[in-house]
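Enquirer: mind folding the following:
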Amino acid sequence: MPAENTPVADNLDDDDYPAFTMGRAADVLGTTPAFLRAVGDAGLITPLRSEGGHRRYSRRQLRVAARARELVDQGTPVEAACRIVTLEDQLDDALRMHREMRREPDEHRADT
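Expert: A predicted model of the protein is given here:
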């Protein structure tokens, strides 16, 4: 939840702000709350909880769940779809790190 000093307008631009209830998140994705529980149970996303214990989802989490839903719609079981999305994210991170490392000058190489 937002810190007391965080202006409300800042939350509108925050991809990690848990703005969506489970019902609204399911509507946005065109799926069911059971699907959101399944991807949560599989460890793909971890919704934040309101003070009353209700699940709340961020836009970033909805994008991840939407990718899993694409795979499920193509016939992939939920558990496998979640694993695929996790591996895709890990590959993207590794490729980004590799690109960043290639741009950094090699400080250890001796000038000749």
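Enquirer: switch to C-alpha atoms for all contacts and neighbour counts from now on
Expert: Will do.
Enquirer: what about the helices in the protein?
Expert: 8-12, 22-29, 33-41, 59-73, 78-103 (DSSP state H).
Enquirer: just how off-centre is the fourth one within its chain?
Expert: Right, helix 59-73. The chain centre lies 8 Å from the centre of helix 59-73; the measure is C-alpha atoms, centre = their mean, to the nearest Å.
Enquirer: list the contacts for Ala42?
Expert: 79, 82 (C-alpha atoms under 8 Å, 6 or more residues apart in numbering).
Enquirer: hmm, I was thinking of Asp15
Expert: Contacts of Asp15 by C-alpha under 8 Å, 6+ apart are 58-60.
Enquirer: highest neighbour count among those residues?
Expert: Sorting the contacts of Asp15 by how many neighbours each has (other C-alpha atoms under 10 Å) puts Ser58 first, at 20 neighbours.
Enquirer: from Phe35, how far out is that residue?
Expert: 16 Å (C-alpha to C-alpha, to the nearest Å).
Enquirer: likewise for Leu44?
Expert: For Leu44 relative to Phe35 (C-alpha to C-alpha), the value is 12 Å.
Enquirer: and these two? Which one has more around it.
Expert: Comparing Leu44 with Phe35 by other C-alpha under 10 Å, the one with more neighbours is Leu44, at 21 against 17.
Enquirer: alongside the first, I'd like the structure of this one:
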Amino acid sequence: MALSIDDADAALYTIGQVAEMLGVQPAFLRRLDAHGIVVPARSAGGQRRYSRREIDRVAEVMDLVAEGVTLAGVRRVLTLRERVGILEEDLAAARAAAAPPEERSRADGHPVERPGAASG
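Expert: The predicted structure is shown next:
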């Protein structure tokens, strides 16, 4: 049985809970929302609701701010990190597709057999 608490993207935490967990003021979280850096979901009543993934992102922002990065800089750093991650995935897929068949693996981890090769 899947519970929403097990879902890292489930918007479960209020701004007050997140502020307390991370030791920040709610105003800091509102600024991150206003700058489009961490934009939580909203409840039916319009209250911010944060997921665990968003809480992790706020913690990452806090680290960057502690290093002296401005909020505009934080937004750029996070965008670039996401783009690098996508490019790394694309590169890995391209390398796998370009590899000779004997170096490729099937999804189950077993090597792909070459046509005409004797199995043993």
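Enquirer: TM-score of the superposed pair?
Expert: Here the TM-score for the pair of chains, by TM-score structural alignment, normalised by the length of structure 1, is 0.78; 99 aligned residues with a C-alpha RMSD of 1.7 Å.
Enquirer: quick check: chain neighbours aside, which residue is closest to the residue nearest the centre of structure 1?
Expert: Geometric centre of structure 1, nearest residue: Gln61, 3.6 Å, by C-alpha atoms, centre = their mean. For Gln61 of structure 1, ignoring the flanking residues on the chain, the nearest one in space by C-alpha to C-alpha, 6 or more residues apart in numbering is Ile45 at 6.2 Å.
Enquirer: show me what that neighbour aligns to in structure 2.
Expert: The equivalent of Ile45 of structure 1 in structure 2 is Val38 (alignment by TM-score structural alignment).
Enquirer: its match - how many residues pack around it?
Expert: Counted by other C-alpha under 10 Å, the residues lying close to Val38 of structure 2 total 20.
Enquirer: which residues in structure 2 does stretch 76-87 of structure 1 match up with?
Expert: So stretch 76-87 of structure 1 sits over residues 69-80 in structure 2, by TM-score structural alignment.
Enquirer: just the residues contacting that stretch, thanks.
Expert: In contact with stretch 69-80 of structure 2 (C-alpha under 8 Å, 6+ apart) are residues 32, 35-37, 61, 64-65.
Enquirer: for those, give me a markdown table that also has distance to Ala44 of structure 2.
Expert: Output for the contacts of stretch 69-80 of structure 2, formatted as a markdown table (distance: C-alpha to C-alpha, whole Å):
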| residue | distance to Ala44 of structure 2 |
| --- | --- |
| Leu32 | 21 |
| His35 | 22 |
| Gly36 | 20 |
| Ile37 | 22 |
| Val61 | 27 |
| Leu64 | 32 |
| Val65 | 31 |
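Enquirer: what subset of these is buried?
Expert: Buried by 16 or more other C-alpha atoms under 10 Å: 32, 37, 61, 64, out of the contacts of stretch 69-80 of structure 2.
Enquirer: related to what we said a few turns ago, okay, the residue nearest to the centre of structure 1 and Asp41 of structure 1: tell me how far apart.
Expert: Remark: distance between Gln61 of structure 1 and Asp41 of structure 1 (C-alpha to C-alpha) = 14 Å.
Enquirer: likewise for Cys82 of structure 1?
Expert: For Cys82 of structure 1, the distance to Asp41 of structure 1 (C-alpha to C-alpha) stands at 10 Å.
Enquirer: then Val28 of structure 1?
Expert: Distance of Val28 of structure 1 to Asp41 of structure 1, computed by C-alpha to C-alpha: 20 Å.
Enquirer: from Ile55 of structure 2, how far out is the match of Ile45 of structure 1?
Expert: 9 Å.
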